[in-house]
Structures are given as C-alpha cells and as structure tokens.
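**Student:** Please work out how this folds:
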Amino acid sequence: MSTVQTPDQILGIDSVFSKEDREFAGVLRKWLDENVRDKIGDYYLEGTIPARELAEGLGELGVLGMHLEGYGCAGTTATQYGLACRELEAIDSGLRSLVSVQGSLAMFAIHHWGSEDQKNEWLPQMAAGKAIGCFGLTEPDVGSDPAGMKTTAKKDGSDWVLNGAKMWITNSPVSDVMVVWAKTEELDDKGKNIVRGFVIPTNTPGVEVPKIQRKLSLRASITGEIVLDNVRLPESAMLPKAKGLRGPLSCLSEARFGIVFGVTGAARDALQSAIEYTGTRIQFERPLSSFQITQQKLAKALGQYSQITLLAKHIGELKDTVGVRPEQISLGKMVTVDTAMNICRDLRALFGGSGITSEYPPLRHAINLETVLTYEGTHEVHQLTLGRAMTGINAFAN
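**Tutor:** This is a model prediction of the structure:
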C-alpha cells in the first residue's frame, strides 16, 4: 500500500504560503481542535454557539481584526487573515462568520471610517473579544440593492434620530455595539438621500435585537434583527469619514475576502473526513476507499480543492501587494463558494446513511455554504459584476 497523503501534501499547497503564515494557521488549528471541533456538531443541532467565550479565546490568539493596524489589532497580512478564516471555516462557517463580522465588518468600519474617539473606545475591546460587534445593512425587504434601504436618520438639533429595521444580522443578539447604515435627509448631486453609518451601543434606548429562529443553515451562528425605534444618538455616533454607499460596500468587500479563503477550509475538512471514513469503512470485505468510484470522487474533490485554494492565495497576494479590485473579489467568492459547496455535496454520498448525521461534517458544511452563497453578495450578483467587467454593460440597470 502506498503512503497516504493529506489533500494539502499532494500538491504541496502549504509551500505557497510563508513559514510565518503556516505557523500562525497551525496554532489556530490546534486551538480550534482542542476547544471547538468536538462540540461543533452539537452547537449546530442546538442552533447556538458560545459566542462570548469563543470571542475571548480568539481575542487572546489575536484573531479578531487581525488584519487591521493599531488599537490593539495585530496588523497581519491579508493572506495570514485569509488562512485564519480557512481554519475557522474548517470547523464551521458559523464560527468564521462570527470572526468575519467582528473584524471585517464592524471593526473595519470603525477603523476605516470612524473618528479617533470611536476607534479608541471600541477597537481595543473588540480586538480582545471583550466586546462583540455587528453590522446592520441588510433589511427585511432590501438585500442586494442597499440603495433601496428604508432605515432613516434624521437630525433633531445636534442629535440624530434613527428609525427602521435590519435583518439577517450575525451577532446582533449578543452584540455590545453595532454599526448601522441609514439614509439621511442630505441629498447628493443626483438628488438621492446620502447614506451614513452610525456606531450604536446595543443598550441604547429604542434598540431591540430579537434572535432569528428556525434556521436550516448556519445554525452554529447567532443571527438576529436590529429594530430601531426613535433611537436618539449624539453627533459623535456618526462615522465621520463615510459618506454614501462607498462606506458599507468597502466593508462588504473586506468580508468577502475572508469568505474566499474561508470556504476552502470547509472543502478541505470535508475531503479529509471522507478520506478517513472511506479508509476504515468496510464493504464487501474491503475498505470503501479501495473502490474505483470512491477514488474517482476523492480525486475530483482534490482537484477542485487545490484550484480554489490557489485562487484564494492569488487574491490574497494581490491584496497584500498591488491591491485587489471588487471584480476580483467577486470572482473569488463566486468560484470558491460554489466549488466548495459542490465538493461537500459530492463527498457526503460516500458516508452513506451516516453522512446525514452531525457526526460527520460534509453535509453540515454543504448546508452552511448555501447561506454563504447568498450573503455578502449573492452568487447571481457576483456573476453580474463579472459580466459588467467583461462586457462594459451594466446588467443591473433597467
């Protein structure tokens, strides 16, 4: 019998990453294996996750907002952050979502668009996992077209008064602070209401954050709403550097980058678990892995996993050097998520009946990726973004 190799060893995937990046990923993988892996199936079935406990542990490791500079953040490369997302999503997409929303949405918004007071107040706490953040953009009737948001922010003297509702907000029921985007009465040069962002402590009067129940996907993630009923805020709550949709869209681009890397972890975990299971499962007096159809499935998954991992690496390198454009992020998310989801679906069949239980990860990963396919820009939106880049024609317009 030949030597058994892991999915990463066959193509030498790890060799394309720096020693420092590999070492950090190894430390995080060890912590996750020791603290989360054996419990994640139960968290998924129970529809919850110990967000505060995990946030503090991940904060001690320096994972939260790790790609940001200063204010208690580690200031790592984008690629190292991507590898962290890969390890987190190898456990569960819900865990990566917790970190992604914290660092790439809430913290990034404050870091990039906030005042010094806002940065100093919130970022050190959030980096340490002592405060959990969320990001309020999506609304009950407004998803892919954020310009259609209905949440309003009106001036009343020197204060702002916010009214509206946000939907599908990761972390909101357990959050300490939220970044919320709203339309103001100020008009741009096209006569449209200008969007502004606000940093709001969750205990502010008029704020409610009900939990969304009965999810079939991303169950090991706490998802809720944000309901704003005449929420009065001082002028200092507004993100001073964000004016228009460029603010929230820049945050989404940051989060999408983490997804590009993250889903490769789900694919790797599904493939490794399938290799291990088929090597020990005996059928017709021989291991399931000895059958040609099994090996065909494993080989196909290996090829797909290797391709998306190298694509993620390339996008990380762009981000760390010359910069990455929105259409490049769209290409990454479109391809990696769809491919990872198909890998997990195909491999689930190798587990037979056991594959539909929480004991083995491929089906859980596949179901989670149905949500990842939708959030931070739906699959179709990224297709249209790339179509516009290739043809010069905006298919979003009427």
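**Student:** Please make it C-alpha for all contacts and neighbour counts, starting now.
**Tutor:** Fine.
**Student:** Can you verify residue 168 is assigned to a strand?
**Tutor:** Yes - when DSSP: H, G, I helix; E, B strand; the rest coil is applied, residue 168 is found to be in a strand.
**Student:** Now do the same contact list for it.
**Tutor:** Residue 168 sits next to 138-139, 212, 223-225 when contact means C-alpha atoms under 8 Å, 6 or more residues apart in numbering.
**Student:** quick one: it from residue 374, how far?
**Tutor:** 11 Å (C-alpha to C-alpha, to the nearest Å).
**Student:** next one: residue 290
**Tutor:** Noted for residue 290: a distance of 37 Å to residue 374, by C-alpha to C-alpha.
**Student:** Nearest to residue 317 among the contacts of residue 168?
**Tutor:** Looking at the contacts of residue 168 and their distance to residue 317, the nearest is residue 138, at 29.9 Å (C-alpha to C-alpha).
**Student:** one step back: which of the contacts of residue 168 ranks first by neighbour count?
**Tutor:** The most neighbours of any of the contacts of residue 168, using other C-alpha atoms under 10 Å, belong to residue 223, which has 26 neighbours.
**Student:** Here is the second sequence; please produce its structure so I can put it next to the first one:
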Amino acid sequence: MIDYYRVDADLPPRVQQLRDRVRAVVDAEVLPVINDYWDRAEFPFALVPRLAELGVAGYTARGPGCPELSPLEAGIVIRELARGDGSITTFMGVQSGLAMGTIALLGDDEQRTRWLPSMAALDTVGAFALTEPGHGSDSVRLETTARRDGEHWVLDGAKRWIGNAGFADVVVVWARDADDGRVGAFVVESDPQHGFPPGYSTELITGKIGKRAVWQPDVVLDGVRVPAANRLPGARSFHDASRVLATTRGGAAWESLGHAMAAFEIALEYTAGREQFGRPIAGFQLVQSTLAGMLAEVVTMQLWCVRMAELQERGEWTGPMASLAKLHHARRARQVCLDARDLLGGNGLLIENHVARHLTDMEVVHTYEGTDHIQSLIVGRDLTGLSAFS
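**Tutor:** Sure thing, here's the model as predicted:
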C-alpha cells in the first residue's frame, strides 16, 4: 500500500488492526471471486457470513449489538471494502448506514432492541426505501403515502433503486402521512414463513454498468399493512431523513477514496511490469506525470477523510460539509479510476484487472446519495444563504 504522507502510519493501533482484518478478508475472500459475481450480476450471498465475522455491521450506529465504531474506524472499514469491491461496499452501507442507522437514530428503545442485534450479526438484512421513480434528487417531494387504519398503517406507492430490498428481512420505507402531509419512516418486515405482507413486491433492475453484484430493485407498495408499532417515532419530517443521509454521504467519500486507492495501486504495479519499446512504461514521462497526479488526488482524499472523521467525532460535522466531501471525492476518484484505465491501455477494459470494475462502480457512486450538481447547490445555499432549488 502506498502511504505517501504517512496517514495510515499515524492511525491508532486499534484502527490499523481493524484495517488489516478487513483487508485480509477482502484480499482472501472477495477479490478472488467478485469478478465472476459482478460479470453475472449476481449477489455474493456466500460472502455474507465472512462479512458478519468481521463484526462491523452497523458501523457508528449506537444500540444493542452494534459495534459502535468511531467515525475514523467506520471510514477505514468502508475504504477497505471499497478497495476490494463497490457492490460489497453498497450492501454493507445500506445495511449499516441507512437501515441500521435509521433505526438507531430514529427508533425507540424497543425497536432498537428488536431489530439491531440480529442486523449487526447480518442474520437480518435491511433496506432503505426513499428514492422513487419520479423523485431522486428531489426526494423531499416523495409521493408514497401512509394512511392510519386502526392499529396499522397502510402504505401505497413505488420506490426505485432500493438496495437489498428483494431479499431483505426489514425495509425502512419513507412515506408521507395522507392526513397531515408529514414524512415518516415505517419498517416493513418479512415473515420467515410467508415473506413480506401482501402488496409488497419487487422487480430487479437489470442492465447496470456498475455495482452489478448488488441487487437494487424497484419496489411496489400496494396497500401494505404495517403495525403501528413499526413506525419510527423519531422520523417526523424529511429533515430526519436528511440527518441519516448526511452521515452516509460521508461514507461515500470514504468509499471514493477506496476505489481511487485501488485503481492507483493497480496502475502503479501494472506500469512497472508492462514493457513497450523495450522498457517498462513506468519510465516514460507521460506515465510518471499521470501517476504523480493520481497520487496527489489520493493523498488529498486521505487527508480530507481523516479531517472529516475528526469533525464527526467532535460533533461539528454538518450536512453541507458532507455534501462538499461527497462532491469532491466522487469527482476526483472518478478521474483517478479513469487515469488508471488509460494507463492499462486495452487491458484496462478487462474486469480481470479490476480497474474497469472500480471505474464503473465510481460512476454509480458519482450518482447516488445526490449527484455532484445537487451537492454543489447544497453547498451554494450554505455559502450564500440563497436557495437555487425551485
């Protein structure tokens, strides 16, 4: 691993040990098989038990059974997963940051006790249903409705790009109260014998160019009945959804760093061994200039991520800060992966060399959690006090 500014060398020993544990599993278990899953667009169910053994599901979520990692520890875990594969990173991010994070932040004590321990063990898989077919960047306008009917809520609507939703055990669904228009979160549970309640259905989205080994289906909610006890009491407006997203956007920055690190290291090794015109291409000026530029981006992202963790630990992290980090890291990591693919030439097109997978996975990261255009408007509003959103 290239640690040019000794960022990793200065990590606390416990964080280095966690990094090494995750990296060992990624190198030994994920990398040898992930290309086959990715190529077939199949979810790697066989890897879930090994991920569970790491004991990191839930990341920074506070609650029964959760590992309660520090922001730095969680970031390093995300980075190391992404150095291996983006689909695995998304699966764990949905489980830990979105589904478990929402329940931990917005649920009551009974709900945390009911769901979090089994989710932390990955015995229970979670999903987070916010995005809709007609509402991505403007998800604040969500149209899925929740109507109270005695001791139940009845959900109607549609969701799109919902990771894990096809095989999840619990799905956090965001919906608008049909009576007062307020946004809330409802946990739809799958019964071990009968599956999800009537009216809940999914259809897998196919043909993706990136993150092909994670399943992100469309979800239809047609009169789905949810017990009143499954409404999360802390979710009272879209602002509460934004609180969850501000945390996961920081995770997207760490993920971007992981993809960039992997692409850079692959390119460095490849150019040292690839000979053209009688010598290694690493000795050519243009190649060295490209490698130096890639390294500069990786080091910048490393330093930024560590600073982000410090601010989160001190409680000084804000939504606009998260937007700026996501905007910057997604842009720069995308370019680093593109530079790596270019340095590998035709071989960069082959997934066996991993760079093509990191590059197309970064296309997904660049889009989800809000595109760079949306993030820039969030930052612009914070800077100027003027909203560019209509």
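**Student:** ok, so of the contacts of residue 168 of the first structure, who is nearest residue 301 of the first structure?
**Tutor:** Nearest to residue 301 of the first structure among those, with distances taken as C-alpha to C-alpha, is residue 223, at 30.9 Å.
**Student:** In the second structure, what residue corresponds to that closest one?
**Tutor:** Matched to the second structure by TM-score structural alignment, residue 223 of the first structure sits across from residue 216.
**Student:** which residues touch the closest residue to its match other than its chain neighbours?
**Tutor:** Closest residue to residue 216 of the second structure apart from its sequence neighbours, by C-alpha to C-alpha, 6 or more residues apart in numbering: residue 163 at 4.1 Å. In this structure, residue 163 of the second structure makes contact with 90-91, 94, 127-128, 214-217, judged by C-alpha under 8 Å, 6+ apart.
**Student:** mind listing the strands for the first structure?
**Tutor:** 69-70, 73-74, 133-136, 152-156, 159-170, 177-187, 193-201, 207-208, 223-233, 282-283, 286-287 (DSSP state E).
**Student:** Mean neighbour count, those strands: which tops it?
**Tutor:** Each of the strands of the first structure was scored by mean neighbour count; the highest is strand 133-136, a mean of 28, by mean count of other C-alpha atoms under 10 Å.
**Student:** For that strand, give me every contacting residue.
**Tutor:** By C-alpha under 8 Å, 6+ apart, the residues outside strand 133-136 of the first structure that reach it are 101-102, 105-107, 126, 166-167, 169-172, 175-181, 226.
**Student:** Equivalent analysis for stretch 131-146 of the second structure, please.
**Tutor:** Against stretch 131-146 of the second structure from outside (C-alpha under 8 Å, 6+ apart): 130, 153-162, 174-178, 238, 370-371, 374.
**Student:** same thing but 6 Å
**Tutor:** Residues outside stretch 131-146 of the second structure that contact it (C-alpha atoms under 6 Å, 6 or more residues apart in numbering): 154-157, 159-160, 175-178.
**Student:** what does stretch 372-390 of the second structure give?
**Tutor:** Applying C-alpha under 6 Å, 6+ apart, the external contacts of stretch 372-390 of the second structure come out as 320, 323, 327.
**Student:** wait, what's in contact with the second one?
**Tutor:** Taking C-alpha under 6 Å, 6+ apart as the criterion, residue 323 of the second structure is in contact with residue 375.
**Student:** residue in the first structure matching it?
**Tutor:** Per TM-score structural alignment, residue 323 of the second structure is aligned with residue 330.
**Student:** which ones are touching the residue lying closest to residue 73 of the first structure once chain neighbours are set aside?
**Tutor:** Closest residue to residue 73 of the first structure apart from its sequence neighbours, by C-alpha to C-alpha, 6+ apart: residue 66 at 5.4 Å. For residue 66 of the first structure, the contacting residues are 73-76, by C-alpha under 6 Å, 6+ apart.
**Student:** same thing with residue 351 of the second structure?
**Tutor:** Residue 351 of the second structure neighbours (C-alpha under 6 Å, 6+ apart): residue 357.
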